[in-house]
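S.K.: Sequence plus the predicted model coming up.
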Amino acid sequence: MRMSTWIRQHLAALRALLVLTAITGIAYPVAVFVIAQLPGLHDRADGSLITVDGEIVGSSLIGQSFTDKDGNALVQYFQSRPSAAGDGYDPLSAAASNLGPESIVDTLDADPAKVKSSLLSIVCARSKAVGDREGVDGSRPFCTENGVGAVLSVIGPSDVAGDVSHPVQVVSVNEACPAKPFLATYKGLRVDCANPGADYSVGRIVPIIGNISTDTPVPADAVTASGSGLDPHISPQYAAIQVARIAKARNIPQDEVRALVDAHTDGRTLGFLGEPRVNVVELNLDLDKRYPFPG
């Protein structure tokens, strides 16, 4: 009797395994594949690939870098959002930088290979570069004029709250010597540049906001990477500050460039999800098609 019950239980389990395998392992995948081949869904199911003259040049779902071999922005193209995926937009290395808001102190070292920028300095450097390239004010709060984080280490005896009322040394921790610190003095003390390799964590780390407006023309998506590092979109605000450069490089009216940007701008999903966005890959391909770069 016990053996009979054991056999019946295992036969029932085997039947369930076979049925579920047929449904989830065969029927469902085949159904999804067939549905994906329907008109209107086929291109998306195949990866939303973009072809030019029969050659695959990218996907509308994955961004690309429009730079030269040295990483310099090509003046004739709209620039994409920064990417932290591998060397940039690598689908096999999709990831964020994993740097958070507390990453404000750079790792300085005499060996350039050991130098590591904080998230704050990365944002400051990108904002300055965008501002210089697009002819707008790229300065941001908590950033120096040279494009690094405006952060001090205030060293001295501290109270129970951690405040240093009588500092004995103040160091601009993100400006390596012999750089001239962004502040001459702080609390009556001269601000020193940082010696590469020195540890200033003994002091109180103080970010300095400065007198720069928070309403910067360089938007956040121009200086920060997306979570995946593959985002092909930028904000209309970032596209807008690039119009003048594109028009000059291609020798066309700015109104025509703006019209093309509008044509490649998608609104909020379902009218209320997310933000309006511009697909840079499709926009640049359309630019090349309509207004070939003379260079």
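M.R.: Good, I have the coordinates. Just so you know, these numbers come straight off a predicted model, no measurement behind them. Residues are numbered from 1 along each chain as shown.
S.K.: drop to CA atoms for contacts and neighbour counts, all remaining ones
M.R.: Will do.
S.K.: Distance of Val170 relative to Ile155?
M.R.: Using Cα to Cα, to the nearest Å, Val170 is found at 6 Å from Ile155.
S.K.: Tell me which of the two has more neighbours.
M.R.: More crowded of Val170 and Ile155, by other Cα atoms under 10 Å: Val170, with 25 against 20.
S.K.: mind checking the SS state of the more buried one?
M.R.: Assigned with DSSP: H, G, I helix; E, B strand; the rest coil, Val170 falls in the strand class.
S.K.: Report the buried residues of stretch 245-256.
M.R.: By neighbour count on 16 or more other Cα atoms under 10 Å, the buried set for stretch 245-256 is Arg245, Ile246, Ala247, Ala249, Arg250.
S.K.: in the stretch 151-295 of the chain, which spans are helices?
M.R.: 236-240, 243-250, 254-263, 280-290 (DSSP state H, counting those that start in this stretch).
S.K.: Does anything pack onto the last one? Which helices or strands?
M.R.: Applying 3 or more Cα pairs under 8 Å, 6 or more residues apart in numbering; DSSP states H and E, one finds that helix 280-290 makes contact with helix 254-263.
S.K.: Would you work out how far apart the start and end of stretch 239-254 are?
M.R.: The separation between the terminal residues of stretch 239-254, taken as Cα to Cα, is 12 Å.
S.K.: Now do the buried residues in stretch 3-23.
M.R.: Within stretch 3-23, judged by 16+ other Cα under 10 Å, no residue is buried.
S.K.: quick revisit: please tabulate the helices of the stretch 151-295 of the chain in a markdown table and include distance to Tyr28 as additional columns.
M.R.: Output for these, formatted as a markdown table (distance: least, Cα to Cα, whole Å):
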| stretch | distance to Tyr28 |
| --- | --- |
| helix 236-240 | 40 |
| helix 243-250 | 47 |
| helix 254-263 | 38 |
| helix 280-290 | 33 |
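S.K.: next up, a second structure to put side by side with the first:
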Amino acid sequence: MSIYKEISKAIRITFILWLLTAIIYPLFILFVAQVPFLKDKAEGSIVLNIKGEIIGSALIGQQFRSDQYFHSRPSTIRYSQGKQGNPTGVSGASNLAPSSPKLLQRIVEEANLLKDEEIQPTADLIYTSGSGLDPHISIKAVRQQLDRVARARKLRPDEILPFINKYTEGRFLGIFGEPGVNVLKLNYALDLDEFNRQQNR
């Protein structure tokens, strides 16, 4: 077999592989992503407020400091606002060793803040997640904050419980992990409820 036939064969194989990986596969994934029950996730699970403004993604944790909001899991990630108003940041943990004085200091500070708010510290209210992007906290962590949020919003705890139940997500495939509450969805639902109550007065 001549060298020219080998070169021709290599070019054809390269072209076929390029066609499969650069054209057909991406178009197939794009098509699958537009299936109705996947479309929201494929587009980033963006959450909009009542004005149609982007307030975040249901897939990415955010920091809430006001007493009116349930606090999310601590994160080593700090987001800045880019030119388009979209959060930017890099996923990852702090990589601090368990013996690190800096890590110990941060944990003590978080525990003291919770103690000042009369909240029993739970692991997910003190320790950061591995990715730094976890949008969920445990049901126990939410219940620990219930009284504080209810006082700040001038509501009874039992008026907030239906929202907690609504935004509690079960185990993945029914067996993996633990149930968790999506903090952004919960906090926004409470804001929306407050807005509707004010409109009805």
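M.R.: That came in fine, so what should we check first? If you're wondering where the values come from, they're calculated on a predicted model, not measured in any experiment.
S.K.: TM-score of the superposition?
M.R.: Comparison of the two superposed chains (TM-score structural alignment, normalised by the length of the second structure) gives a TM-score of 0.88, and 191 aligned residues with a Cα RMSD of 2.0 Å.
S.K.: Gln105 of the second structure: which element?
M.R.: Using DSSP states H and E, the secondary-structure element containing Gln105 of the second structure is helix 101-116.
S.K.: quick one: Val136 of the first structure from Ala129 of the first structure, how far?
M.R.: Distance, Val136 of the first structure to Ala129 of the first structure, using Cα to Cα: 10 Å.
S.K.: likewise Ile205 of the first structure?
M.R.: Taking Cα to Cα as the measure, Ile205 of the first structure falls 26 Å from Ala129 of the first structure.
S.K.: likewise His264 of the first structure?
M.R.: Distance, His264 of the first structure to Ala129 of the first structure, using Cα to Cα: 25 Å.
S.K.: Dead centre of the first structure: give me the residue that sits there.
M.R.: Computing the C-alpha centroid of the first structure and ranking residues by Cα atoms, centre = their mean puts Ala225 first, at 1.1 Å.
S.K.: what do we get in the second structure for that one?
M.R.: Mapped onto the second structure by TM-score structural alignment, Ala225 of the first structure lines up with Thr128.
S.K.: Can you give me every residue that contacts that match?
M.R.: Arg73, Pro74, Ser75, Thr76, Ala93 (Cα atoms under 8 Å, 6 or more residues apart in numbering).
S.K.: To which secondary structure element is whatever residue of the second structure lines up with Val57 of the first structure assigned?
M.R.: Superposed on the second structure with TM-score structural alignment, Val57 of the first structure falls opposite Ile55. For Ile55 of the second structure, the host element (DSSP H and E) is strand 54-57.
S.K.: And that strand against the first structure, how far off on average?
M.R.: For strand 54-57 of the second structure, the mean deviation from the first structure after alignment is 1.3 Å (mean Cα distance after the TM-score superposition for the first structure).
S.K.: Which residue in the second structure aligns with Asp266 of the first structure?
M.R.: Checking with TM-score structural alignment, Asp266 of the first structure has Glu169 as its match.
S.K.: and that match, how many neighbours does it have?
M.R.: Neighbours of Glu169 of the second structure (other Cα under 10 Å): 16.
S.K.: That one contacts Lys185, doesn't it?
M.R.: No. Applying Cα atoms under 8 Å as the test, Glu169 of the second structure and Lys185 come out as separate, 11.2 Å apart.
S.K.: Contacts only, for Pro121 of the second structure.
M.R.: Going by Cα under 8 Å, 6+ apart, Pro121 of the second structure touches Ala111, Leu114, Lys115, Ala141.
S.K.: For Val142 of the second structure, see how far away it is.
M.R.: Applying Cα to Cα, the value for Pro121 of the second structure to Val142 of the second structure is 11 Å.
S.K.: again, but for Tyr4 of the second structure
M.R.: Plainly put, Tyr4 of the second structure is 69 Å away from Val142 of the second structure if you go by Cα to Cα.
S.K.: ok, for the alignment partner in the first structure of Ala152 of the second structure, nearest residue in space, not its chain neighbours?
M.R.: Aligned counterpart of Ala152 of the second structure in the first structure: Ala249 (TM-score structural alignment). Once flanking residues are discounted, Ala249 of the first structure sits nearest to Gln76: 5.4 Å by Cα to Cα, 6 or more residues apart in numbering.
S.K.: which residue lines up with that neighbour in the second structure?
M.R.: By TM-score structural alignment, Gln76 of the first structure lines up with Gln68.
S.K.: rewinding a little: before we move on, what SS does the residue nearest to Ala249 of the first structure have?
M.R.: Reduced to three states with three-state DSSP, the structure at Gln76 of the first structure is coil.
S.K.: Count the neighbours of it for me.
M.R.: 22.
S.K.: can I assume it is in contact with Ile252?
M.R.: No. Using Cα under 8 Å, Gln76 of the first structure is not in contact with Ile252; the gap is 11.2 Å.
S.K.: before we move on, the earlier item: distance check, the match of Asp266 of the first structure against Ser138 of the second structure.
M.R.: From Glu169 of the second structure to Ser138 of the second structure the distance is 10 Å (Cα to Cα).
S.K.: Check the contact lists of the two and give me the overlap.
M.R.: Residues within reach of Glu169 of the second structure and of Ser138 at once, by Cα under 8 Å, 6+ apart, are Pro179, Gly180, Val181.
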